[in-house]
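>>> dropping a prediction and its sequence here:
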Amino acid sequence: MFEKVLITDEERQMFPKWTVLDEDLADVDPVLAEQVLESRLEFFRGDISRTDYWHDPEGIDVIADIQYVDDGTRAHRLDLYLPHDSVVRGSKTTPVYIDIHGGGFVYGYKDLNRNFCTNLAKQGFAVFSISYRPAPETDFLGQLEDTAAAFRWIREHRDDYPVAQDQVFLTGDSAGGTLALYMTAVERSSEFAEKIGIGQSGLSVAGSALISPLTDLTSYLALCGFDAKCEFGDARLVPIIDCIAPMFFTRLFDRGAELADLKTMAEEVDFPSVFINTSSDDFIHVESLKLATALVAAGETSNCTIGIRIRARPSATCSRCACLGWMKARRSSA
């Protein structure tokens, strides 16, 4: 099916460690399927170059592959990373982070962020890391529905673990930052939750750390009138988000374009403390600035912190280091 896409045997062996390859593309339009596969390969080849630096620090307990939806699928699992001393003490005081991985909405499972999550746990946090269905298996609202289901599972089962029971913090990178932003809005505003059609979990979100998030979806909703066959010429020259937009954002578009308007969101949602991290290497850094501008204009000045790394290479590592500082500060004030 994908004769033009070159994949080595080694890549085929490595892919399942943290992402789907092409198993979900058999019934997808061939042009769109090829674009998705090319994007997954590009993401994968960037990540594989960093794997030599990934490690689990000592003193972290891992509870892996918990099904938050009882359907047996890999996309509906979560991990919990705990400082070992929290397990030994057994007290329910360890502050909780929920991490949502990125990957252009088409790539990755929770395992992609294991290195980040274990090192975050090393700072004294309990970290739930969640998977969700990638596009084109589902759309944007489907990914939010998966995330909301994971949040409900955490609320219903957190008493089984030595973690704080009163509030949580969210974090996510890239597409995961987008999902974290929208879930912050859902959990902090019953009106927004009702409009978008995503049920609140009952978790109290006390802060959100967004790393290189895609925040302004209005231009993608404008593409929802197109046929979902990637009518943009050579698919290989088009960003994956533009190519999947006609099918990926249609349900969100149908529920109201204002749901993607940052100004409206910032004015209507009672946002908690928000940390937005970008860098000079971040090709979507303008998205972070758009969100920060909207929050400040809505009077959220005291709650909005922007971390900008001017010479951050590699950006993912440095951005996350900056983000850790904010997270530790939030822990002390929790």
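All right, it came through fine. Note that the coordinates shown come from a computational prediction; the quantities given were computed from them, not determined experimentally.

>>> from here on, contacts and neighbour counts on C-alpha atoms
OK.

>>> since we're on the closest residue to residue 110 other than its chain neighbours, how many residues are nearby?
Setting aside the residues directly before and after it, residue 110 is nearest to residue 131 in space (Cα to Cα, 6 or more residues apart in numbering), at 4.7 Å. Residue 131: 28 surrounding residues under other Cα atoms under 10 Å.

>>> flag every buried residue along stretch 191-211.
Using 16 or more other Cα atoms under 10 Å as the test for burial, stretch 191-211 gives 192-193, 196, 198-201, 203-211.

>>> what's the first-to-last distance across that stretch?
In stretch 191-211, first residue to last residue: 26 Å (Cα to Cα, to the nearest Å).

>>> same check on stretch 248-258?
When the end residues of stretch 248-258 are compared by Cα to Cα, they are separated by 17 Å.

>>> how about it: buried residues?
Here stretch 248-258 shows 248, 249, 250, 251, 252, 253 as buried, counting by 16+ other Cα under 10 Å.

>>> helices of this protein, residue ranges please.
Assigned by DSSP state H, the chain shows helices spanning 9-14, 30-48, 84-89, 114-121, 140-157, 175-188, 190-196, 218-221, 240-248, 250-255, 262-268, 285-297, 315-333.

>>> need those in CSV with distance to residue 55, can you?
Shown next, in CSV, are the helices of the chain (distance: least, Cα to Cα, whole Å):
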stretch, distance to residue 55
helix 9-14, 17
helix 30-48, 14
helix 84-89, 16
helix 114-121, 6
helix 140-157, 25
helix 175-188, 22
helix 190-196, 38
helix 218-221, 37
helix 240-248, 30
helix 250-255, 38
helix 262-268, 37
helix 285-297, 28
helix 315-333, 13
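
>>> now, among the buried residues of stretch 248-258, which is nearest to residue 170?
Among the buried residues of stretch 248-258, residue 252 lies closest to residue 170 (Cα to Cα), at 22.0 Å.

>>> hmm, residue 195 and that closest one touching each other?
No - applying Cα atoms under 8 Å, one finds residue 252 not in contact with residue 195, separated by 9.9 Å.

>>> let's bring in a second one:
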Amino acid sequence: MPRHALRPLCLFLFLSTLLSINSSGISITSERIRNIPYKVQTAPGFSAEKNVLDVYRPNRKADKPFPVVVFIHGGNWNSGSKNIYWFIGRRLAKQGVVAVIISYRLSPAVQVPAMADDCAQAVAWTSQHIAEYGGDPNRIYVMGHSAGGGLAALLATNDALFANVGLMKNPVKGAILDDPAGINMYDYLKKMEFPGDKQYLTSFGTAPDGWRAMSPLFQVKADTPPMLLYTGEKTYPSIISGTKALHDKLQSLGINSRYTVIPGKEHVPMVKQLFWKRNIIYREAIAFMASGPLLGLTGAQTARCSPGMGMR
């Protein structure tokens, strides 16, 4: 397999181990409400397994509604489940965030446009119902790793996804992208540089116009919300180049963006590190949501943290 290709098997094996130690619905700091359908169950193509989400809400009371993060899992567009990522829901809820962890239909059953539609419907459900769980519908952020990072970027940049599901306005206030894949599949698939690249035609189709439409880099516009972008120093070169290009485009349009390279990290460890609450991504995301879009999100940086700060 080429080094540019994603390796969902390693990710799946690691996260399956985490899944095996998953806790019950209630903890000291948070409550989990599982398997809520976010689409009408009689809708064409509805999947009782995939078109569902879990909500993690803090147990403590607050003077005002909590900010909300909708997390979208990775898995090469053909694997993965919300059930693996319980630890992200728990960590966010412990820090005063209502977390919505979603599943969505996968390839080969559907292609990326349908996945993006599922994710948009999950965010639309969140906008309409999250107040019932203590969340603020006016402070919804999207977060994702790998393929989920690319889908989160699409939600932040493509308002038509929400118009298609009945929302007149994009409810996403910002995006937190962790080693996002698929930021520029248009140029990547035009090259077909590596033997394994044909696998992505199953998810993205064979039409270059479709590749471009599903590449967040080409959807950025002047009113795109601010973003926190992270890549590992040792991740796939296509992820680094795509994320850097997205950051540069955001900056060129005057959109607040911070791009952080985390030393020594490969692709899978970029999500493994979210097991620890003091991880840099959580710390900066919590500050981002607390302070709003004017958090000085400019330029690029290289993270430098000691092990005690959660860089594991």
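Noted; the coordinates are in hand. Everything numeric in this text was worked out from a predicted model, so none of it was measured.

>>> and the TM-score between these chains?
Here the superposed chains carry a TM-score of 0.75, computed using TM-score structural alignment, normalised by the length of structure 2; 272 aligned residues with a Cα RMSD of 3.2 Å.

>>> follow-up on the earlier one: and of the helices of structure 1, who's closest to residue 75 of structure 1?
Residue 75 of structure 1 sits nearest to helix 140-157 of all the helices of structure 1, at 8.6 Å, using Cα to Cα.

>>> residue range for that closest one in structure 2?
Helix 140-157 of structure 1 corresponds to residues 112-129 in structure 2, going by TM-score structural alignment.

>>> right, and residue 113 of structure 2 touches residue 211 too?
No - counting by Cα under 8 Å, residue 113 of structure 2 stays clear of residue 211, with 9.9 Å between them.

>>> now the lengthiest strand in structure 2 on structure 1. Mean distance?
Using DSSP state E, we find that the single longest strand of structure 2 is strand 135-146. Comparison of strand 135-146 of structure 2 with structure 1 after fitting gives an average deviation of 1.2 Å (mean Cα distance after the TM-score superposition for structure 1).

>>> which position in structure 2 aligns with the residue nearest to residue 110 of structure 1?
Per TM-score structural alignment, residue 131 of structure 1 is aligned with residue 103.

>>> for residue 70 of structure 2, see how far away that match is.
11 Å.

>>> just list the residues touching the corresponding residue of structure 2 for residue 104 of structure 1, thanks.
Aligned by TM-score structural alignment, residue 104 of structure 1 pairs with residue 76 of structure 2. By Cα atoms under 8 Å, 6 or more residues apart in numbering, residue 76 of structure 2 lies in contact with 6, 7, 8, 146, 147.

>>> who wins on neighbours among these?
Compared across these, residue 146 has the highest neighbour count, 29 neighbours, by other Cα under 10 Å.

>>> I'd say that one and residue 74 touch.
Yes - Residue 146 of structure 2 lies in contact with residue 74 (Cα under 8 Å); the separation is 4.8 Å.

>>> okay, which residue is most central for structure 2?
The centre of structure 2 sits closest to residue 144, judged by Cα atoms, centre = their mean, with a distance of 1.5 Å.

>>> how many residues are close by the equivalent of residue 186 of structure 1 over in structure 2?
In structure 2, the residue paired with residue 186 of structure 1 is residue 158, using TM-score structural alignment. Residue 158 of structure 2 has 22 neighbouring residues, counting by other Cα under 10 Å.

>>> who's in contact with the nearest residue to residue 158 of structure 2 once chain neighbours are set aside?
Leaving aside its chain neighbours, residue 158 of structure 2 sits nearest to residue 219 (5.9 Å; criterion: Cα to Cα, 6+ apart). Counting by Cα under 8 Å, 6+ apart, residue 219 of structure 2 makes contact with 154, 157, 158, 213.

>>> count of neighbours near the second one?
Number of residues near residue 157 of structure 2 (other Cα under 10 Å) recorded here: 25.

>>> so what's it up against?
Listed by Cα under 8 Å, 6+ apart, the contact set of residue 157 of structure 2 reads 216, 219, 220, 221, 224, 225.

>>> preserved in structure 1, out of these?
Retained in structure 1 (both residues aligned by TM-score structural alignment, their matches' Cα atoms under 8 Å) from these: 219, 224.

>>> ok, the closest residue to residue 145 of structure 1 other than its chain neighbours to residue 152 of structure 1 distance?
Distance criterion Cα to Cα, 6+ apart; nearest residue to residue 145 of structure 1, sequence neighbours excluded, is residue 198 at 6.4 Å. Separation of residue 198 of structure 1 from residue 152 of structure 1 (Cα to Cα): 12 Å.

>>> hmm, back to that, out of the helices of structure 1, which is closest to residue 78 of structure 1?
helix 140-157 (7.6 Å).

>>> now for the closest one, which elements pack on it?
Helix 140-157 of structure 1 is packed against helix 175-188, helix 250-255, with contacts defined by 3 or more Cα pairs under 8 Å, 6 or more residues apart in numbering; DSSP states H and E.

>>> and if we set it to 10 Å?
With contacts taken as 3 or more Cα pairs under 10 Å, 6 or more residues apart in numbering; DSSP states H and E, helix 140-157 of structure 1 sits against strand 60-67, strand 77-83, strand 96-100, strand 126-130, helix 175-188, helix 240-248, helix 250-255.

>>> average gap between that helix and structure 2?
Helix 140-157 of structure 1 sits 1.2 Å off on average (mean Cα distance after the TM-score superposition for structure 1).

>>> what angle do strand 77-83 and that helix make with each other?
50 degrees (axes from the mean of the first three to the mean of the last three Cα atoms, to 10 degrees).

>>> name the residues of helix 140-157 of structure 1 that are buried.
For helix 140-157 of structure 1, a neighbour-count test (16+ other Cα under 10 Å) marks 140-155 as buried.

>>> same thing with stretch 138-154 of structure 2?
139-154.

>>> quick one: map residue 246 of structure 2 onto structure 1.
For residue 246 of structure 2, the residue aligned by TM-score structural alignment is residue 291.

>>> so that match touches residue 217, yeah?
No - the pair residue 291 of structure 1 and residue 217 fails to qualify as a contact (Cα atoms under 10 Å) at a distance of 11.3 Å.

>>> what's the overlap in contacts for the two?
Both residue 291 of structure 1 and residue 217 are in contact with residue 262, where contact means Cα atoms under 10 Å, 6 or more residues apart in numbering.

>>> thank you kindly, that will do.
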